[in-house]
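Visitor: Task: produce atomic coordinates for the following.
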Amino acid sequence: MTAHRPPHRPTRTALAALLLVGGASLAAPPASAVPRTATDYADVLDLHGTPKAALPGDDEDNNPISTFSDRGAWHSYALPKAGDRAAYGGFSGPLHIAQEYPWWLSKSFSRMRLTEGGRTLDLAAGGTPRFTSQPGRLVQSYDLGRGLSLTLELRFATNRTALVRAEVRNTGSAARTLGAGWSGSLLRPEKAPMRDAPSLKSTEAGVGVDFAKVREKWDYLTDGTERFEVTHKEPVRTTVDGDGYRTEAASPVTLAPGAAHHFDWTESYTFTAAERGREARRARAVLAAPQAYATAGDARWRGYVAGVTRGVPAERRRTAVKSLETLVTNWRSAAGQIKHDGVTPSISYKWFTGGLWAWDSWKQAVGTARFAPELAESQIRAMFDWQITAASKTRPQDAGMVPDAVFYNDPARGGGNWNERNSKPSMASWSVWEVYRKSGDRSFLRELYPKLAAYQAWWYRNRDHDHDGLAEYGATVDPANDSTEERRLAAAWESGLDNAPRFDAKLGTSVVANRAADGALLGYSLDQESVDLNAYLAQDQAYLARIADAIGRPDEAAKWREKSGATNAAVRSKMYDPADGWFHDIALKNGAPLTDRGRGIEGAVPLWTGAATKEQAAHVRQRLTDPGEFATHVPFPTVSKASPYFDSKAYWRGPVWFDHAYVALSGLRRYGYNKDADELTGKLLAGAKGLTGDRPIQENYDPLTGDPLNSPNFSWSASLLLPILSGEQ
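Guide: Predicted coordinates:
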């Protein structure tokens, strides 16, 4: 991950019209050839559980209950567990995002009950209910006995609103007259001032929750304009009593034998008064045609499933759909300072919920493009929205730089997680090209090309200390970078491999100042030139050549190809150590390879980018296929098992990350080692615990045991699993 913990942490047609009204212009590809039905992909993720407290998570800030969201909504839901009778009739939650941080609003805010003759019916009278997740919806099925059944389905209709449809069916021989009602209560945070933020309000069509203004930088952020609101299609009456409420349908419903009735309602979460007004109109449109929205949503998800399973062997398709559900649940629509829809790292980890990271975005867009190319484009735009320009009043020297992370709040609004003190490795041109391959949208290339070129220029202006064409990771001129150690830390974050041994201060890593010709301070560099950074830059230049050709700029394309060739040549001639058979960072002062810091997975990057010679690739392949090095129980640890600095559980000092596994596998395939890649892919998928079952896709895994580590439901893992599953280069 990348600067992933905040500074205070100790380590860190009519149908088309309906879709547009619903805020879903980011449409799916056509659902032409779905290999299996939606029910074949039921429960690819275990989404069952009921929260016990408002604050999700444990000491590691992880939420143990996986949830479902869609369309970029900022709230999500889970299913109760079978046997949890206190939760029957409702969906767990919602989990809502207080601008940047996730909180449970309720155990189950809208629990439905049915009555007959003044008696509440037992939802489990006919047996244990069935609760299941299917692509794009949560489903509950109840047998009430004596010929009555109840089915609840939750889908997202817009980027702020979930639609719940409750079908009551009479399969008996006599007419039945039923009343309907709903109830729920708040889960209040334990500590002030967030404890007093939510308050219940009755409305004409249901019930709402208003939120007071709270500006707790590291825990809870609201502006006092947020609202969660339940709106019923049919007339209802609501009474509020403290933290609880009861809603009753105004009239009973009589069901003839064989007849069914739908109770429909929406649940919306909005941030501003303008959003609330817009969403009220959208909710009315949804409730005027709920079946049309349900049908459109199901068609969209069939397209999504087709996109991620195409070319994937049958036995791996459930894992592909799990990746899909992970990415969609982590999708957040534009809000606050996030100007375009994007995919956050994980709704299940406190610090990864309300923001976007550059490196993550480049990788996530590649996977997302398989099922929603427009969303992939939007994700890339969301980062380039904040590219520094020469007109910047505070950092014009960083024109072209893309900040590491942007969140709902920038520092001027009290945000603590926004990060401009470093950037991230330039994989953006690769990402843009891969999205273009799926979308065919040449206008996207024309839009991004000058931004990508400016990003390249920044690296060589601000991060090439000795102007030799090999760049270094570094740090910006920023108030947070106020010491040598803080600059070294920011530079390590800029690599994305935050605590990798090669950046250890105790091994001699330090920083140097970079200045313009007139002596003006531009920023700082590590005193080492990094192999992964320069391989990425060479690849970035090659993709810029492709983009320039595609948009009709052949002269510029030729220059980019020439530059890419020169950068690749420097990587293979200066950064490969023949004695070690591996690529390494090199010392800035004398160009010596830093072999004393051990072999890291970054040494495989030149195979992926094509910088290595065939002979060099053969030696790297030997390391990658050696069980004592990188072919561990779960292959591709970030540090070789043979390294004295290897630690199987320590973030970037040993755990397996799927992005670098993808790089290594693709690199092997590039140089013709397909059999090796196939075998190692099998080990990877079989060894990572829970990956092929219903457990969440993890941020990383222990290479020796396969145990899941760090954040669950992690987006870039899900994204790059997709090409791994299909065996693509």
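Visitor: only C-alpha atoms for contact and neighbour calcs from this point on.
Guide: Noted.
Visitor: Any idea how many residues pack against Glu447?
Guide: As a burial measure, Glu447 scores 11 neighbours (other C-alpha atoms under 10 Å).
Visitor: how would you label it: helix, strand or coil?
Guide: Secondary structure state of Glu447, per DSSP: H, G, I helix; E, B strand; the rest coil, is helix.
Visitor: for the one 3 residues further on, same thing?
Guide: Secondary structure assignment for Pro450 (three-state DSSP): helix.
Visitor: Reduced to three states, what does Thr705 come out as?
Guide: coil.
Visitor: I meant Asp626, not that one.
Guide: Of the three states, Asp626 takes coil according to three-state DSSP.
Visitor: the helices in the stretch 351-500 of the chain, which residues?
Guide: 358-368, 373-384, 428-439, 442-462, 484-495 (DSSP state H, counting those that start in this stretch).
Visitor: Save those as JSON lines, and put in distance to Gly667 too.
Guide: What follows is the helices of the stretch 351-500 of the chain, written out as JSON lines (distance: least, C-alpha to C-alpha, whole Å):
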{"stretch": "helix 358-368", "distance to Gly667": "16"}
{"stretch": "helix 373-384", "distance to Gly667": "24"}
{"stretch": "helix 428-439", "distance to Gly667": "15"}
{"stretch": "helix 442-462", "distance to Gly667": "23"}
{"stretch": "helix 484-495", "distance to Gly667": "20"}
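Visitor: right, so of the ones you listed, which gets closest to Ala612?
Guide: Nearest to Ala612 among those is helix 428-439 (18.2 Å), distances taken as C-alpha to C-alpha.
Visitor: quick one, that closest one and helix 358-368 angle?
Guide: 20 degrees (axes from the mean of the first three to the mean of the last three C-alpha atoms, to 10 degrees).
Visitor: Could you also give me the structure for this next sequence, so I can compare it with the first?
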Amino acid sequence: MSRSDAAWLAALAGEHLDLVQAPFTLPRSRILVFREGDGVRVHTSEYERALDDCRVLDALVVRNASGDALAITRVLPHAIEFGDGAVTLGFAGPGALTVGLGNAPGPSSPGSASVEWTTPDGEAQRAELGADAPAIRFDVSADRSVVTAASATHAVDVADGEALWLEWFAKCPVVRDDLQAMTAFCWWVLGANVVELPALGRARAVVPSKIGYVGLWQWDAYFIAVGLRHGDPVLAREQLELALRFPSPDGQLPDVVHELGVLATSDDLPPGDRENLRRAGSTIADPSAPVPLTKPPLAAWALAKVLDAEPADAWAREQLAVIRRSQDWWFAASDLDHDGLPEYGHPYSSGLDDSPIFDGPLPTTAPDLGAYLVRQDLELARFAERFGDADAAAHRTRAERTLVRLLELWDDERGIFRARAAGTDVASDTVVGLMPLLTGRLPEAVVDRLVAALADQRRFGTPWTVPTVAVGDPDFSDERMWRGPVWVNTNALVVEGLRASGHPALARDLAERTVALVVHGGGPHEYFNPFTGEKARTATTAFGWSAALFIDLAVGLSASPGE
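Guide: I've put the predicted structure just below:
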């Protein structure tokens, strides 16, 4: 891709950089810049710390020679322009910001300007910009302290930031015209969410969001890798490698890999998470013994997709050894009632923390987990046949055995796959009951009932579909996380399930409706209201897996039929 093409895609992405839902940042940087009044405010991005606790500058305002605030007139991935470019704010490497005159001082330049800023402790400071000091640099330390100094390299620093972003956008997938602008923004999201984890050898993690989700969650990594593969398969493999790098001795994979270690049991939960669980009335906040925390087994599915983009056989064999042990762990250590169908021992291990299927006692037998385990064993069987390094028949036999147990959750009278709370049936009708489509092994009559449920306005047939809880369910809420809003990742899995279950036209239709939702909603938010298609009030913006899966769906929809 040419530099001009990359610049065009960067400009398309810039149209979404409102500094409210999408902050100004740089790949690998922990600095975030948001709009604030006449200027901006600055935060750092830290694991398990809210933005309000990570304040660097409460306000930074640029003024002209007359003392009037210069408005923000344009935002590009590499620069914020004030006063039509009279002054620009950019990065001077990942740890510093630079603010300077947009042109070298001369007859056509603004000549002078000033920068005012306020620190979190209320201290106000000011710097003049002119011929002798055309720019000021703000170096942000790990403790959020700031050191300022005059800078003579502002133009070079901004140009370096532009070059970095142009290199990133040169990898952006080219898709259908009606999806290209949002694809560019989603590609920006993935680049913006790159952070370094110094404790892991400066590893690059594409985090779910620099706003509140600064770590590598296991299944987020899988979804993000699926999108990244279309432009940066090396970085996609790096996400899988990080997610699979820290198995326990018995094969369990951790829920989160972060800069301070891993989150693999309830003993590792941050205090804020424990308090949230207590407020929800959950007894799991303070278990009598550590509860393993992991995420659904989608690793082999993601690995297969990443390898489709770029083969890496030797590397894949290393990852498969870890995935096989993880799959065995589910059956050996998470079949808590010893009936042959593993359970979730903690809501966090499902990824759908707030789903009503977890309102009852634990452990929870859930149809989505059964479906993922069947699909993963089938993927592992295909890998075993491809590489000749494992027993494919053993994986297929276990998949069939798990499918038998999964089908026992089918309630033919209601037309749903039921969950069970500590052995007792759960009445809730949720999106997890659609996940058995992923197996591609359901009886035709069951598939037909699930397909009908997707169109049923009393269940999942909302204007913007698929809600995570059926609209007719007493637990449905159009705004509350996993209790009704639409999530891009569950939609993408249903698309996969429809395709695997012999309904490619319906799969394509749902893919079209999902990308239309993201475009309509204004970006790849964490979750969406199923009636309005807008961002749900409490949803995070610029969300990693929503961006990645939008790209994956857009690429698929842009391919010629049959590709």
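Visitor: picking up where we left off before, ranking the helices of the stretch 351-500 of the first structure by burial, who's on top?
Guide: Stretch with highest mean neighbour count among the helices of the stretch 351-500 of the first structure: helix 358-368 (a mean of 27; mean count of other C-alpha atoms under 10 Å).
Visitor: Just give me the neighbour total for the counterpart of Asp404 of the first structure in the second structure.
Guide: Under the alignment (TM-score structural alignment), Asp404 of the first structure pairs with Asp255 of the second structure. If you count neighbours by other C-alpha under 10 Å, Asp255 of the second structure ends up with 25.
Visitor: Same check on Glu413 of the second structure?
Guide: Here the number of neighbours of Glu413 of the second structure (other C-alpha under 10 Å) works out to 6.
Visitor: Contacts only, for the corresponding residue of the first structure for Phe417 of the second structure.
Guide: In the first structure, Phe417 of the second structure lines up with Phe583, judged by TM-score structural alignment. Phe583 of the first structure makes contacts with 531, 575-577, 602-604, 606, as judged by C-alpha atoms under 8 Å, 6 or more residues apart in numbering.
Visitor: Looking at those, which one is closest to Arg188 of the first structure?
Guide: For those, the minimum distance to Arg188 of the first structure (C-alpha to C-alpha) is 45.8 Å, reached by Glu602.
Visitor: that's a helix at the closest one, yeah?
Guide: Yes: using three-state DSSP, the assignment for Glu602 of the first structure is a helix.
Visitor: Test my guess that it contacts Val531.
Guide: Yes: assessed by C-alpha atoms under 8 Å, Glu602 of the first structure is found in contact with Val531 at 6.9 Å.
Visitor: Give me the more crowded residue out of the two.
Guide: Using other C-alpha under 10 Å as the criterion, Glu602 of the first structure and Val531 rank with Val531 on top: 28 against 22.
Visitor: Just the endpoints, please. Distance across stretch 462-472 of the first structure?
Guide: Distance across stretch 462-472 of the first structure, first residue to last, is 9 Å (C-alpha to C-alpha, to the nearest Å).
Visitor: So what's the gap between it and the chain middle?
Guide: 32 Å (C-alpha atoms, centre = their mean, to the nearest Å).
Visitor: And stretch 359-366 of the second structure, by the same measure?
Guide: Distance, stretch centre to chain centre, for stretch 359-366 of the second structure: 26 Å (C-alpha atoms, centre = their mean).
Visitor: Stretch 623-631 of the first structure too?
Guide: Remark: stretch 623-631 of the first structure is offset 30 Å from the chain centroid, using C-alpha atoms, centre = their mean.
Visitor: What span of the second structure is that stretch aligned with?
Guide: The aligned range for stretch 623-631 of the first structure is 453-461, by TM-score structural alignment.
Visitor: Now do the buried residues in the matching stretch.
Guide: 453-454, 459-461 (16 or more other C-alpha atoms under 10 Å).
Visitor: same thing with stretch 304-323 of the first structure?
Guide: For stretch 304-323 of the first structure, the neighbour count (16+ other C-alpha under 10 Å) marks 304-310, 312, 317-323 as buried.
Visitor: Need the distance between the two termini of it.
Guide: Terminal-residue distance, stretch 304-323 of the first structure (C-alpha to C-alpha): 11 Å.
Visitor: Give me the distance between the match of Asp404 of the first structure and Trp219 of the second structure.
Guide: As for Asp255 of the second structure, its distance to Trp219 of the second structure is 8 Å (criterion: C-alpha to C-alpha).
Visitor: list residues touching both of these two?
Guide: Lys295.
Visitor: so Asn193 of the second structure sits right up against Lys210, yeah?
Guide: Yes: with contact defined as C-alpha under 8 Å, Asn193 of the second structure reaches Lys210; the gap is 5.9 Å.
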